[in-house]
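Student: The amino acid sequence is not available; the structure is as follows:
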């Protein structure tokens, strides 16, 4: 039996085409062209300018004199005669210095407490077979889906005797259901062979958490800790509701400087009333710098694969 030559050629061509198609790499794995790289570089440059330019204006305005600010319609990028008068005025008054120390303390204590509660609850809920685990997880998720509101929260804080205390700035937001779900999902992805091996060696839950789970969870804990720290550092609404002006954190003082230009508490009004543009910008710089100093130390955990090589098959 013979086969027509044209049919054989067509079959061979189809096989070759299928082979070439199957061996071709995906588009995203191909090396980008010079034009594509140029466009990406231009886009990144524009994004950097859009982010850095306002920040440079804030710094430049904080280092300018009132006359130079007036000549430039309120915003200065490169001051002709830089001066630290605005910063000297702020720290000489005492309100910003005290508020800065309060914010540092609230952020450190609140972040440590929140991370501890989140890790402990996430570890418990990540263990299979936990009695009542589904109920506690659903309770936490309901707090994320249905928030209690301002008035019920205020009444709870009042009945607990937390008004005009620093605890009122920490305890109502000590545990975030969103962060809890993130940490729990990460811990559930840790290979069970590691925890089972530790349990066979006689380790209890606390020892497994400390020596096995936490070292593998550094990345997610660092990210969640940064979320908590930024939240505590920038929070001002709870301070407005629960504490007097002598316990205001830096975010609340910043709000008074930038938005109102006066203080709710008359004892502090003399120092906050009618601030100049330079003083407003200087307070913004002071509130941003601590977060900028902390972020570089946590950046590596955002992309680091901590489980790579944990188990070799």
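Tutor: Ah, there it is. Note that this is a predicted model, so its numbers are computed, not measured.

Student: drop to CA atoms for contacts and neighbour counts, all remaining ones
Tutor: OK.

Student: In stretch 277-293, which residues are buried?
Tutor: Applying a neighbour-count criterion of 16 or more other C-alpha atoms under 10 Å, one finds 277, 278, 279, 280, 281, 282, 283, 284, 285, 286, 287 buried in stretch 277-293.

Student: Also stretch 150-169?
Tutor: Buried-residue list, stretch 150-169, by 16+ other C-alpha under 10 Å: 154, 157, 162, 163, 164, 166, 167, 168, 169.

Student: Just say helix, strand or coil for the fifth one.
Tutor: The reference is to residue 164. coil (DSSP: H, G, I helix; E, B strand; the rest coil).

Student: Structure two is appended below for comparative analysis:
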């Protein structure tokens, strides 16, 4: 019995018949594929490692182009300057609030709208889908959008940042396809038990959609965390800026943060200005880097949605 059990388990573990050996071509393919993936990962990590090294390097080394993947002239004065800047932390807090509120609104709109569109018997379903797809290719334009936000009294408010991007049609279509592939028998059984559409959606559909929901949350949160253009258009008060707009102003040379930070720490403003951009980039990326490992499992499952049916 033990031998039979081992024989039955072996194919599931290896994916090949028991005793089969890898051919030379397969070994070559595996080696080339592994080397290629490692090289690709290195290319993806290189910019981040370079920016990290610049954030801990001296101004002279950064200006001279001596910094590659290892800090030159190690220093932490710039980190001290940025961390001591109250405006940076206020903008950082704004970004967290905008991201949390905007993602919550986006998920409510996307899940409810996608679930409605997934129903074949819905009257006007084709028209609604057509309207949604139409907005992917055409929009009112920059000036009309600005006039609309201003006329609604949303300028210089949080809503001017979170509402314009509250619904992504791409995410809507992905979630609609997922809901369409769910077994109808589950909903029919829930209806027999007396649940209405709202109960079916909240108690049956959403708990079974954790993978796609986690994927959509990741998409929305990353997009809203990195967004600065809406804030650049609709916000005039610095205390309302997100941290990405703070960073944009540093890169554009439209901020005096370097001088303020130097005064706060007693350092040299030129030295701080040389790598303050790198420091701000690293501090801005930390939350996303910390959150992603916790949703990676759901993200991988969500990406594979629809690739296999059965």
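Tutor: Cool, the structure landed. Source: prediction; values computed, not measured.

Student: Nearest to residue 75 of structure 1 among the buried residues of stretch 150-169 of structure 1?
Tutor: residue 169 (34.2 Å; C-alpha to C-alpha).

Student: who touches the aligned partner of the closest one in structure 2 in this structure?
Tutor: Under the alignment (TM-score structural alignment), residue 169 of structure 1 pairs with residue 161 in structure 2. Residue 161 of structure 2 sits next to 98, 230, 231, 234 when contact means C-alpha atoms under 8 Å, 6 or more residues apart in numbering.

Student: Let's see that with 10 Å instead.
Tutor: 98-99, 102, 154-155, 224, 227-235, 241-242 (C-alpha atoms under 10 Å, 6 or more residues apart in numbering).

Student: For PyMOL, write the selection for the buried entries among these.
Tutor: Buried members of those, defined by 16+ other C-alpha under 10 Å, are picked up in PyMOL with:
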select buried, resi 98+99+102+154+155+224+227+228+230+231+232+234+235+241+242
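
Student: Inside helices: which ones of the contacts of residue 161 of structure 2?
Tutor: 98, 99, 102, 224, 229, 230, 231, 232, 233, 234 (DSSP state H).

Student: quick one: what's aligned to the second one in structure 1?
Tutor: Using TM-score structural alignment as the criterion, the counterpart of residue 99 of structure 2 in structure 1 is residue 107.

Student: any idea how far that match is from residue 169 of structure 1?
Tutor: 10 Å (C-alpha to C-alpha, to the nearest Å).

Student: Common neighbours of those two, please.
Tutor: With C-alpha under 10 Å, 6+ apart, residue 107 of structure 1 and residue 169 have common neighbours 232, 235, 249.

Student: which non-adjacent residue is nearest residue 298 of structure 1?
Tutor: residue 222 (6.3 Å; C-alpha to C-alpha, 6 or more residues apart in numbering).

Student: Alignment lookup: the one you found to structure 2.
Tutor: With TM-score structural alignment as the criterion, residue 222 of structure 1 pairs with residue 214.

Student: Please apply the same query to residue 238 of structure 1.
Tutor: Match for residue 238 of structure 1 (TM-score structural alignment): residue 230.

Student: Now do the contacts for the match of residue 222 of structure 1.
Tutor: Counted by C-alpha under 10 Å, 6+ apart, residue 214 of structure 2 has contacts 220, 295, 296, 297, 298, 299, 300, 301, 302.

Student: For the corresponding residue of structure 1 for residue 83 of structure 2, grab the count of nearby residues.
Tutor: In structure 1, residue 83 of structure 2 lines up with residue 91, judged by TM-score structural alignment. With neighbours defined by other C-alpha atoms under 10 Å, the count for residue 91 of structure 1 comes to 12.

Student: next one: residue 5 of structure 1
Tutor: 9.

Student: didn't the match of residue 99 of structure 2 look like it was pressed against residue 227?
Tutor: No. In this structure, residue 107 of structure 1 is not within contact of residue 227 by C-alpha atoms under 10 Å, at 11.1 Å.

Student: got any residues that touch both of those two?
Tutor: residue 233.

Student: which residue packs closest to the match of residue 238 of structure 1, ignoring adjacent ones?
Tutor: Using C-alpha to C-alpha, 6+ apart, the nearest residue to residue 230 of structure 2 is residue 161, at 5.6 Å.

Student: ok, now how distant is that neighbour from residue 197 of structure 2?
Tutor: Distance from residue 161 of structure 2 to residue 197 of structure 2, by C-alpha to C-alpha: 32 Å.

Student: now residue 123 of structure 2
Tutor: 16 Å.

Student: For the two, indicate the residue with more neighbours.
Tutor: A direct count of neighbours by other C-alpha under 10 Å for residue 123 of structure 2 and residue 197 places residue 197 higher, at 14 against 10.

Student: how about the residue opposite that one in structure 1 once aligned, what does it touch?
Tutor: For residue 197 of structure 2, the aligned residue in structure 1 is residue 205 (criterion: TM-score structural alignment). For residue 205 of structure 1, the contact set (C-alpha under 10 Å, 6+ apart) comprises 123, 124, 127, 195, 198, 199, 211, 213.

Student: got it, and residue 165 of structure 1?
Tutor: 239, 242, 243, 244, 247.

Student: got it, and residue 183 of structure 1?
Tutor: 115, 118-123, 126, 177, 217, 219-221, 223-224.

Student: Go ahead and confirm residue 177 of structure 1 touches residue 136.
Tutor: No. With contacts counted by C-alpha under 10 Å, residue 177 of structure 1 stays clear of residue 136, the gap being 11.1 Å.

Student: and the two? which has more neighbours close in?
Tutor: Between residue 177 of structure 1 and residue 136, residue 177 has the larger neighbour count (other C-alpha under 10 Å), namely 19 against 14.

Student: I'd like the distance between that one and residue 8 of structure 1.
Tutor: 65 Å.

Student: nearest residue to residue 143 of structure 1 other than its sequence neighbours?
Tutor: Closest to residue 143 of structure 1 by C-alpha to C-alpha, 6+ apart is residue 177, at 7.0 Å.
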